[in-house]
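K.L.:
This is a predicted model, with the sequence first.
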Amino acid sequence: MNELLGLVSNVGFPIVLSIYLLTRIEEKLENLTQSINKLNNVISRIETK
């Protein structure tokens, strides 16, 4: 928590908020990419039948 407060005081709130949101969104985007790839594989299997 002290590190977070130190960052806010040194580089500013918008930069810290941007970094926080980017790290949270990155994991969700990876999960979404995996789901899209799985869906693509299922659709490919259905089309070949």
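P.N.:
Yep, that arrived. Numbering: from 1, shown residues only.
K.L.:
can we go C-alpha only for contacts and neighbour counts from here?
P.N.:
Fine.
K.L.:
Helices of this structure, residue ranges please.
P.N.:
Ranges of helices in the chain, per DSSP state H, are 2-11, 13-48.
K.L.:
Next one for the comparison:
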Amino acid sequence: MHEMVSLISEVGFPVAVTVFLLYRIEAKLDAVIESIQNLPERMKGI
């Protein structure tokens, strides 16, 4: 039982950090995708 608690405590923190970072990156990637999709319209105005 102690081994399981140790494993969860060792693996749990990195998993939580990874999920948090992936969530933040996802929001930024959405903004980049939207900018790229709008780029042709913005280039027509130049």
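P.N.:
That came in fine, so what should we check first? As the structure is a computational prediction, the values presented were derived from the model and not from experiment.
K.L.:
before we move on, the earlier item: with mean neighbour count added, can I get the helices of structure 1 in a markdown table?
P.N.:
A markdown table is the format used below for the helices of structure 1 (neighbours: other C-alpha atoms under 10 Å):
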| stretch | mean neighbour count |
| --- | --- |
| helix 2-11 | 11 |
| helix 13-48 | 11 |
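K.L.:
What's residue 11 of structure 1 aligned with over in structure 2?
P.N.:
In structure 2, residue 11 of structure 1 lines up with residue 4, judged by TM-score structural alignment.
K.L.:
now its match: how far from residue 11 of structure 2?
P.N.:
10 Å (C-alpha to C-alpha, to the nearest Å).
K.L.:
same deal with residue 31 of structure 2?
P.N.:
31 Å.
K.L.:
Repeat that for residue 26 of structure 2.
P.N.:
With distances taken as C-alpha to C-alpha, residue 26 of structure 2 is found 22 Å from residue 11 of structure 2.
K.L.:
Thank you kindly, that will do.
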